[in-house]
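Undergrad: Provided below for reference: sequence and predicted model.
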Amino acid sequence: MDKRKELLGPDHPDTLQAISNLAATYQHLGRYAKAEPLQIQVMNKRKELLGSDHLHTLEAISGLAVTYRYLGRYTEAEILEIQVMDKRKELLGLDHPHTLQAISNMAATYQYLGRYAKAEPLQIQVMDKRKDLLGPDHPDTLQAISNLAVTYRYLGRYTEAEILEIQVMDKRKELLFPDHPHTLHAISNLAATYQHLGRYAEAEPLQIQVMDKRKDLLGPDHPDTLQAISNMAVTYQYLGKHAEAEALDIQMMEKRKELLGPDHPDTLHAISNLAATYWHLGRYAEAEALEIQVMDKRKDLLGPDHPDTLHAISNLAVTYQYLGRYAEAEPLEIQVMDKRKELLGSDHPHTLQAISNLAVIYWYLGRYAEAETLDIQVVDKRKELLGSDHPDTLEAMANLVVTYQNLGRYPEAEMLDIQVMDKRKELLGPDHPDTLLAMASLAVTYWNLGRYTEAEALEIQVMDKRKELLDSEHPDTLEAMANLAATYVSLNKLPEAQNLLVSVIEKRMQILGLNHKYTQSSIKDMYDLRMLKLKPTATKMMYSQQN
């Protein structure tokens, strides 16, 4: 770049291309603040020298839009992308590859804005056009199909996503080869959908395959290899294999520090994931220290309003919540909610998640009327924006159930419990973790209504299924055993209750340690059993892990 400036001058096309290339490198390094001024310089110079409609000018505008997207400035990205898309349609026609790429970029920004209903038709348009012009097997067509599958995943249409992802994976295996990076990416996407479907046993071997192949082909330090390790760690968390998750998270964090530096967005992402693992292990003090580090770094590097910064603040609020520091959690979650309303709008999925998280804090503070107001707001908005059957809508309804339980409004809780359970059985299947969670919640409601036999039947079913699908030591299995023990007490089946609680205490001490809140809760339950006042509990866990 410097040589071209010296030999050709700062405005020569080759000099501007060199500046653009340097900006692209900064993008890949995660140094978006350094990329932005270079891209603005190139864009302005090309406008001046070539005109606003020149293809090279539009290319510069498009590159700047991508940087804005990485910086979380989605509205600015949207404005630029609409400009590029409209101009390319006018100058090149709807069918030109550059026009289709502009439409695809626009759809990606709509995804980040949570406007999935606007992203979907654009992606279908790109997919159909590429099929017509390039054929169904062209790499660009397969990429369009893959992008649409991601939107379906965001929309909670996991079965449709799965169908498309299998199609892309099979075609790439056939046309490229099983070990091609694009094929491995397709396998990774399918594994992510299996995660959402609760089919962790199917996700795990796919992710191991991707991780091992990338290590072989790209090396252990390649960014794609590290991403595969990160994905594997998330699946281990879902499977309750927290020790395995921790080992992978630490490996990934240290590698990213070494290769990218401690301040790179991907390094901070890795630290955030390790904090989530510590949180699941009940090591809240360690989680807190990492979360504060991530939050402070993101404030410095990305700004206090960046989506990743707000995500870090929200995670810290959840940790404070589990440490019982509700007075510290509440202002953080209010800050996140208010900022998301301002920057993303009241209806954005991330805004609604912040409102939902604040409701949980109010629930812990015993401010059930305030929690109810927020829960109802989230339920109504998600129904309107996503539909009654979307997983996020059903999650909001399940959260409202817990508030009704705490308000003693058990008939209303029962009605919602049954609705959520039936929908999850229909949409996700009877064995999905969310379906089992809904059954467990209904059992709690039945217990509070004094319908102990019905509660017992559901709790046995949940416990047996979790043992089969997760294993007998998974935290969710142990929770099911503890709840069944409480119901046995109410049914005067005291030996059965004691046997379950002894097993739960032993397993939690072994896996989580004596001082973990769940271990301590089980020990208290044993005391309550002896006092004949044990009862089952329903919990809300709202930790938002990046992956």
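TA: Perfect, I can see it now.

Undergrad: going forward, measure contacts and count neighbours with C-alpha atoms only.
TA: Will do.

Undergrad: And for Ile271, nearest residue in space, chain neighbours not counted?
TA: Closest residue to Ile271 apart from its sequence neighbours, by Cα to Cα, 6 or more residues apart in numbering: Met253 at 5.9 Å.

Undergrad: OK, contacts around the one you found?
TA: 267, 270-271, 274 (Cα atoms under 8 Å, 6 or more residues apart in numbering).

Undergrad: Tell me which of those fall in helices.
TA: If you go by DSSP state H, the contacts of Met253 have 267, 270-271, 274 in helices.

Undergrad: and stretch 20-35, which residues are buried?
TA: Neighbour-count burial for stretch 20-35 flags 20-24, 26-27, 30-33, 35 (criterion: 16 or more other Cα atoms under 10 Å).

Undergrad: should've said stretch 120-130
TA: Those would be 120, 122-124, 126-130, for stretch 120-130 by 16+ other Cα under 10 Å.

Undergrad: quick check, nearest of those to Val318?
TA: Proximity of the buried residues of stretch 120-130 to Val318, judged by Cα to Cα, is greatest for Glu120, which lies at 32.3 Å.

Undergrad: residue boundaries of the strands in the protein?
TA: Ranges of strands within the chain: none, based on DSSP state E.

Undergrad: Included below, for side-by-side comparison, is a second structure:
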Amino acid sequence: MSRPIKTVSIVVLASVLVFAVAREGYVKYVQDLIFGFDELERARELTLSGKDLVNQSHYDQAENLFLRALHHKEAALGIHHPEIAVDLENLGGALAAQHKYVRAEISFRRALTLKESHLGTDHPDLVEPIYNLSAICGFLGKNSEVELLFLRALSIKENTLGPHDPGLVDPLDRLTTFYDNHSRYADEAPLFERSLAIKERVLGDHHPAVASALNKLALLYKSQGEYARAEALDKRSLKIKEQILGPGHPDVAGSLNNLAQLYVSQRKYAEAEPLYRRSLDISQKTFGEEHADVAGILNNLAVLYDNQDRFDEAEQLFLRTLRIREKVLGPSHPDVAGTLSNLALVYKKLGRFTDAEALDERSLRIKELTFGPDHQEVAGSLNNLALLYTTQGRLEEAEPLFAR
């Protein structure tokens, strides 16, 4: 015979009451679960809205939403939970986009620390947060720490992937770029060679990416005065590009220009001129007569003529360069200032001091406007103008420019 429904309800109720008494704090436990769920849901919604604002470049508003999301996540999970790192990275990105680098550093550093505590100090997932922090340290001028962070990222990749894996190319290239920016060419060269060797093994000897790497390594050797090694690399890069892209490709023009500049550095003007002319012909056919790339090659060819005392030819090419750059880049562009200085130098050699002075003064104004009064580019223009005054015996006008 079945038990009456009323009796069952009383039994169930009694059981619940007993359970509640036995588990003191059960109600609070359930409330905490509900609270935690609500906090995480709020954090998720705020994060999605923040990312939408980032996509719209509204970084200040995104910062506020990411900060609120972080607070909700911390309330739900605690401040040491590994998921907090994601919110810190979102916040750090929004802060960095607003140039709030000190606060961004705090966020990215804390995110890295949280991931280290969860993953250990040698996990591959640490590489990206290391890069985030290194970027901020770079903006803050903490170059020693940037180097250490890049070296650590490389070490993690090596320990994880081995010394020859393609995954090492990225950290190697980041480190070589850092050394190049700080003129530490002796440190840069072996890492660049290692990166190149990996690319050659993975992509083959005749890949465009290998050709580009050869060009960059050649520039590195050129900066160290190792012209023979640089020449061999430039020639090899040119050959690859001609075979893969064809002899009339603009990338071939770039390699021709690089090799010509290398010859100019060694005063091998006869070897340089035909390379410049071929590079110019390719660029004009590709881009037209009035293009920034065309202007760059014209400027290089004009410098070559100036070095050979072919002043009339140099003047005509500098004037053509100036017209193109003014039209394409605008009359106040730094490249225009450089062309003005080059043309002024030709006029000085021809004894046309009035023309040279006008050009040097205009170049100085552009650089002051672009870089500010205390930049080294401005110092160079001041020196040019002072030397011009000295050549004319105008020492009283030259002296304050030298002093400045």
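TA: Great, that's in hand. Remember, it's a predicted structure, so these values are computed and weren't measured experimentally.

Undergrad: which among the buried residues of stretch 120-130 of the first structure gets closest to Met463 of the first structure?
TA: Glu120 (39.0 Å).

Undergrad: Can you verify my assumption that that closest one contacts Ala149?
TA: No: Glu120 of the first structure lies out of contact with Ala149 (Cα atoms under 8 Å); the separation is 9.5 Å.

Undergrad: before we move on, back to that, max pairwise distance over the contacts of Met253 of the first structure: which two?
TA: Longest distance between any two of the contacts of Met253 of the first structure is 10.7 Å, between Thr267 and Leu274; criterion Cα to Cα.

Undergrad: okay, those two: which has more neighbours?
TA: Each of Thr267 of the first structure and Leu274 has its neighbours counted (other Cα atoms under 10 Å); Leu274 has more, 29 against 22.

Undergrad: pretty sure that one contacts Glu246?
TA: Yes: if you go by Cα under 8 Å, Leu274 of the first structure and Glu246 touch, sitting 6.5 Å apart.

Undergrad: Distance check, the equivalent of Arg229 of the second structure over in the first structure against Ile334 of the first structure.
TA: Structural correspondence for Arg229 of the second structure with respect to the first structure (TM-score structural alignment): Glu328. For Glu328 of the first structure, the distance to Ile334 of the first structure equals 11 Å [Cα to Cα, to the nearest Å].

Undergrad: quick one, which of these two is more surrounded?
TA: Neighbours per residue, other Cα under 10 Å: of Glu328 of the first structure and Ile334, the larger number sits with Ile334, 17 against 13.

Undergrad: what about the closest residue to that one other than its chain neighbours, neighbour count?
TA: Nearest residue to Ile334 of the first structure in three dimensions, chain neighbours excluded: Leu358, at 6.9 Å (Cα to Cα, 6+ apart). Leu358 of the first structure has 27 neighbouring residues, counting by other Cα under 10 Å.

Undergrad: Please apply the same query to the one 3 residues further on.
TA: By the other Cα under 10 Å criterion, the neighbourhood of Ile361 of the first structure contains 27 residues.

Undergrad: Just list the residues touching the counterpart of it in the second structure, thanks.
TA: With TM-score structural alignment as the criterion, Ile361 of the first structure lines up with Leu262 in the second structure. By Cα under 8 Å, 6+ apart, Leu262 of the second structure lies in contact with 222, 227, 230-231.

Undergrad: which residue lines up with Thr309 of the first structure in the second structure?
TA: Thr309 of the first structure maps onto Val210 of the second structure when the alignment is built from TM-score structural alignment.

Undergrad: And for Asn492 of the first structure?
TA: Matched by TM-score structural alignment, Asn492 of the first structure corresponds to Gly393 in the second structure.

Undergrad: Would you check how far apart the closest residue to Met43 of the first structure other than its chain neighbours and Ala77 of the first structure are?
TA: Leaving aside its sequence neighbours, Met43 of the first structure sits nearest to Ala60 (Cα to Cα, 6+ apart; 5.1 Å). Distance, Ala60 of the first structure to Ala77 of the first structure, by Cα to Cα: 13 Å.

Undergrad: swap in Leu55 of the first structure?
TA: 18 Å.

Undergrad: which of those two has more neighbours?
TA: Just comparing Leu55 of the first structure and Ala77: by other Cα under 10 Å the higher neighbour count belongs to Ala77, 26 against 18.

Undergrad: I'd like to know how many residues surround the nearest residue to the more buried one once chain neighbours are set aside.
TA: Distance criterion Cα to Cα, 6+ apart; nearest residue to Ala77 of the first structure, sequence neighbours excluded, is Ala65 at 4.4 Å. Neighbour count of Ala65 of the first structure, defined by other Cα under 10 Å: 28.

Undergrad: Now do the contacts for Ala65 of the first structure.
TA: By Cα under 8 Å, 6+ apart, the residues touching Ala65 of the first structure are 76-78, 80-81.

Undergrad: and what of Glu158 of the second structure?
TA: Contact analysis of Glu158 of the second structure by Cα under 8 Å, 6+ apart lists Leu168.

Undergrad: My read is that Thr67 of the first structure contacts His28, right?
TA: No: counting by Cα under 8 Å, Thr67 of the first structure stays clear of His28, with 10.2 Å between them.

Undergrad: show me the contacts for the residue lying closest to Ala102 of the first structure once chain neighbours are set aside.
TA: Nearest-residue entry for Ala102 of the first structure: Met85, 5.0 Å, with adjacent residues in sequence omitted and distances by Cα to Cα, 6+ apart. Taking Cα under 8 Å, 6+ apart, we find Met85 of the first structure in contact with 99, 102-103, 106.

Undergrad: And Tyr32 of the first structure, how far from Tyr284 of the first structure?
TA: Tyr32 of the first structure is 32 Å from Tyr284 of the first structure, where distance means Cα to Cα.

Undergrad: Ile313 of the first structure versus the residue nearest to the match of Arg229 of the second structure when sequence neighbours are not counted, what's the distance?
TA: Excluding the flanking residues, the one nearest Glu328 of the first structure by Cα to Cα, 6+ apart is Tyr320, at 6.6 Å. Here Tyr320 of the first structure is placed at a distance of 11 Å from Ile313 of the first structure (Cα to Cα).
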